[in-house]
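S.K.: Sequence first, then the predicted structure:
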Amino acid sequence: MNPIIHIYNFAFFYSLFLIILAAVVFHNKISIFYHMLFISITLACLGFLQTACAEEMQTAVFANQILYLGASFAPILMVMCYTDLCRFNLKKILLVSALSIAVVIFICTCTIKYTSLYYKSLYIIKDNGITFLKKKYGILHNLYYIYIAGTNIIGFFIAIRSFSKKHEVSFITSGLLIVSMILSALCYGLQQVFGWKISMVPVSYVISETMIFLLLARIRLYDIKKISTRYFDETKSTGFMIFNKKGKYLGSDTTAKLWFPEILNLKLDCSIDNPSTEFLKTISLWLEEFSTRISYFECGEKIIGARIYDLVEFGSKVHVIFLSDDTQIQRYTKLIENYKNKLEEDVEKKTEKLFKIQNDILISMANIVENRDNNTGGHIARTSDVVKIFVQHLIEKEKYPELTEEFSERIIKAAPLHDFGKIAIPDLILNKPGKFEPEEYEIMKLHSAKGAVIVNKILNNADDPAFKNIAVNVAHYHHEKWNGQGYPEGLKENEIPFEARIMALADVFDALVSRRVYKDSFDYDKAFKIVEESSGSHFDPELCSDFLECRTILENLYSSYNSN
């Protein structure tokens, strides 16, 4: 079979294949003009094939009429497709005029038997098994040349003009259309220059048809209106932007542009370079590290929510930035949040007030207990101040990990409760003016264990279990000694709770520098010397060393007591 027949066969069946493929892939998702274009090109290719295979004049003439049925309408249909691809509004007068010319041309090809205006004569020749229809053209055939030239000029103009619409039409689309037209013109030009017997028109048709099909598969991603009707409810309360999987901008709807005018500066098929606003910076970040997120932006009096989703459109994954007017929702949320914060603030104030009342009650109870003991007037207040100074000093040293702000607040609050157990000691022993007898001292030592029981019962339903534990430990173990010779449990070293070791230093120091009925107060030198000598026996040696560093502050504290 002659190679020319192979080329015509390929052009026809390839065009037929694209008709079927377009129907399957695009169905009703593209304009009818595209389907009509593919059908016209297929008819033209069929006309070329049938003419080449014709055995007699009548068949060749009929094949020529089929060829012109496609060739007459293909140029104007191609222009209409260009206007759609390039978002170009061509004046209706031009379309109607071009379409009218196409109809006239086709009618003329069908009147060979009746007039010589289009064809003066037709005859066939055969060359290597190929039939060629030789024609002598009439005056109206010039109309066909004008028609072809005019539609090509319009096509070039539309493609080139679309470069200026970079925010609406991808420069790739414009460029590919121009390349398609140049290749088609090149095919026809080469045929004329080299005098080829084969017509290159089917080849140029196939090139244009393929290019348009490929653009359709891609250009549908930019059809924001059609995508929106499939996925979103087109109202003024929603908007969206679309990016391809590489983060290149494909388009946005009118609402999105109204809310965020900076979108108008984005170029199709380009990434967001040097984002100028917080909105574009956020979107750019989302596209670089894709994840489902939500952010809110103020647009005048509106609060716009932005979310990112993945969609698959025509077989390609796209990122959609969905925008919604969340003004009312955010106002309600803010109102609820303000109410919540106000409620939390009120609860916090009431809780704080309750804690203060609770603390005042505990202090009052501690004072009641202390008032039973004639030997230790003011002991509770003084030891509380000493614990506060000592703990603050320990925090500043930053060497005790257990000594947090919360811990310090709790031990300061617990300090006044350390002698609660004295309420269970008989008055005769508690207020004895002299030293205790051995059996009396044993009874007196019970106050620490009894105090732990009492404090535990009082704070059993407290909202702060950690405070209860510290208060119980302070009451129970503040008479334990580092060497294990203390009471009531005979604990030693780190077996003694940390808070009790702190309380022991404050308790003993106050006893040394304060007057008792059975002794005078010691001066500071003697008191601090006793404390230092008791390091490692009575007191935790590390805490004792730190306590001695507080000497100046403690002397000033007790001097202020004496001045009052």
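M.R.: Arrived safely, thanks for sending.
S.K.: For the rest of this, base every contact and every neighbour count on C-alpha atoms.
M.R.: Fine.
S.K.: show me where the stretch 51-200 of the chain has helices.
M.R.: 57-85, 92-109, 141-161, 171-194 (DSSP state H, counting those that start in this stretch).
S.K.: Now tabulate these in JSON lines and tack on mean neighbour count.
M.R.: Output for these, formatted as JSON lines (neighbours: other CA atoms under 10 Å):
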{"stretch": "helix 57-85", "mean neighbour count": "22"}
{"stretch": "helix 92-109", "mean neighbour count": "17"}
{"stretch": "helix 141-161", "mean neighbour count": "17"}
{"stretch": "helix 171-194", "mean neighbour count": "16"}
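S.K.: Dump those into a markdown table; add distance to residue 540 as well.
M.R.: Supplementary listing: the helices of the stretch 51-200 of the chain in a markdown table, determined by distance: least, CA to CA, whole Å:
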| stretch | distance to residue 540 |
| --- | --- |
| helix 57-85 | 87 |
| helix 92-109 | 100 |
| helix 141-161 | 90 |
| helix 171-194 | 81 |
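S.K.: Identify the single longest helix in the chain, thanks.
M.R.: For the chain, the helix with the greatest residue count under DSSP state H is helix 327-371.
S.K.: second one coming, line it up with the first:
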Amino acid sequence: MMTVIYGTMLFVSIVVLIYLAQKEYEHTDIYQWTMVLIIAVVITAHWLMSQVTTAEGAYLLQCFAYFDSTYLFSVVLIYLLHILGIRVWPGLKIALFGLASLHVLIIFFSYHTELYYSGITLMETSMGTAVRFTPGPLKGLHTAYMLIMLGGLLSVMWLAVQRRGTYPRWHFAAYLMLPLLTIVIYGVEMVLNTGFSYRPVFYGLGAVMIAFQYDKAHAYDIGFLMAEAHKEEAGKGYLAITPSGKFLCCNRLCRDFLPLLDKLKVDERLPADDQLAQKILKLVEYYEKGYTQRIKYRLGEMTCMAAITSLSFGSSNGRLGYIIEIYDGTEEQNNLDIMADFNRSLNEEVKEKTRNIKEIQRKVVLGMAELIDNRDSNTGGHVRRTSDIISIIVDEILRQGKFQLTEQQGRDIIRSAPTHDIGKITIDNSILNKPGRFTEEEYAIMKTHSTKSGEMVKILLAGVEQEHFVEVAYNVARYHHERWDGKGYPEGLVGSMIPLEARIMAVADVYDALVSKRVYKEPMSFEKSAAIMCEGMGTQFDPKLKEIFLGCRESLEQYYLQNDR
């Protein structure tokens, strides 16, 4: 049982060490670091002693366990003087640590004698190995040392009383209790001659206390923070306020940026009827909501910049207040205004040139599409018609809401429709304009136009158009001959593997082929064309597009009647 308790406390002390190591404070407190390190060593000694099997091993571990009443007490004593603001004479440090080291050496050198311990008894218990030490003639040195340490601690207490609270009292009390309670626990254990020590439990809790006090000491050192800020940021004003908006303090320069501070008293809330005060309180409000950490305001001809940071000691409920940093940002704002004007004119110029480039690119693409359309005697006017009917189909999809299609995607599909057969420019006229059925070789060549269309779309549009439009246009061009049942080309995609825009284009492409006149056939009736389209839903086309097609069928027929198919 004690082995588990000691192991738990050892784990706690190691976690505290890691926690302190992760802190990025500019100044590391070596005293608190040393305390936690010694605590880890002492707890380790007790943990191993609860599992020891020989008297020799128990003796050696007891030597390390004595690091608490020697080195730890010395470090705490010096740190308490540091808290009181008393500069410790180097000779005193040497004396304290020299005395501690001498004590430890005496214990080590008495290892093979009975001078320090005349006997060691090991007892196996359900709680672990209990070790009882029989005092030797030199054991009285330890009692004398403990009395010296107690006298030192009481002297420091007397000094603390004389200074009347000009130091962090709770911080001081927390560290003073660490050695005092240890002495009390040690005395009880000596009287009862227990086989186990409960000091490691107290030390584990003490390590947690040190971690808490470590953060708190750094967070409360407002004077240090302000001094450092003044060193690095000359010409800036600093205002400290409480979370409720009460004035705490400010530097002289801050009063130039906030004249209202001349009339404020410490602990008085910033006035609700003052415009500048309201800006500061709004900054605090926005900061607490996570919106912004900086504002600017006009003070006469000057533009003031204000930024905010919070002071806390490690928890959201422990916020001490805020520091508002204010400086003259007039020149900075003027530069920003000049840059903003330049950026606006530059952006307009870029937008205009981009519009020109896109217009040229659009005309090139449409020109190529119409050129192909004119070359292909089988599909004259196909590009114009499919662009129009795609718009009708997309509008119906958006109206019914059966597909996850945004308005932007719909516009992209409509714009990309003219590019779907652009790859036909690579197909020889003898094949492109053949009135009858293709041979297998000719059909294989003809099928390459979808792959070529996708490649040409990327060549013509990439770097000019936005990526989302290029992707849609590529999918329309490359995959509009894929079939829902996987029997299409060029890749034989199945079902929803086919991009939605390509599935929509396939409906428009086939429907126009059915109802339009070609050199090898007359236009098919609307009724028969609709029947063929509906029959193909689920094999050639996405079955979900059937409702879409039926929903806009009347609009499609009206379009062809008005445009003389």
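M.R.: Cool, the structure landed. These numbers were taken from a predicted model, which means no experiment stands behind them.
S.K.: what's the closest of the helices of the stretch 51-200 of the first structure to residue 467 of the first structure?
M.R.: helix 171-194 (71.5 Å; CA to CA).
S.K.: what stretch of the second structure does that closest one fall on?
M.R.: Correspondence between helix 171-194 of the first structure and the second structure is not established for any residue, with TM-score structural alignment as the criterion.
S.K.: ok, now stretch 367-381 of the first structure?
M.R.: Counting by TM-score structural alignment, stretch 367-381 of the first structure corresponds to residues 370-384.
S.K.: Just the buried positions in stretch 456-473 of the first structure, please.
M.R.: 456, 459, 467-473 (16 or more other CA atoms under 10 Å).
S.K.: can you pull out the helices in the stretch 351-500 of the first structure?
M.R.: Taking DSSP H, counting those that start in this stretch as the criterion, the stretch 351-500 of the first structure contains helices spanning 379-397, 405-414, 427-430, 438-444, 446-458, 465-477, 498-513.
S.K.: Which one, of those, ends up nearest to residue 208 of the first structure?
M.R.: Residue 208 of the first structure lies closest to helix 405-414 among the helices of the stretch 351-500 of the first structure, at 78.0 Å (CA to CA).
S.K.: how far is that closest one from where the chain is centred?
M.R.: If you compare the mean C-alpha spot of helix 405-414 of the first structure with that of the full chain, they lie 42 Å apart, counting by CA atoms, centre = their mean, to the nearest Å.
S.K.: Let me see the residues that make contact with that helix.
M.R.: By CA atoms under 8 Å, 6 or more residues apart in numbering, the surrounding residues in contact with helix 405-414 of the first structure are 359, 384, 387-388, 391-392, 466-467, 470-471, 474, 499.
S.K.: helices or strands next to the strand or helix carrying residue 190 of the second structure in the packing?
M.R.: Residue 190 of the second structure belongs to helix 169-192 when assigned by DSSP states H and E. Under the contact criterion of 3 or more CA pairs under 8 Å, 6 or more residues apart in numbering; DSSP states H and E, the helices and strands touching helix 169-192 of the second structure comprise helix 73-83, helix 140-162, helix 199-220.
S.K.: and the angle from the last one to helix 169-192?
M.R.: In terms of direction (axes from the mean of the first three to the mean of the last three CA atoms, to 10 degrees), helix 199-220 of the second structure departs from helix 169-192 by 170 degrees.
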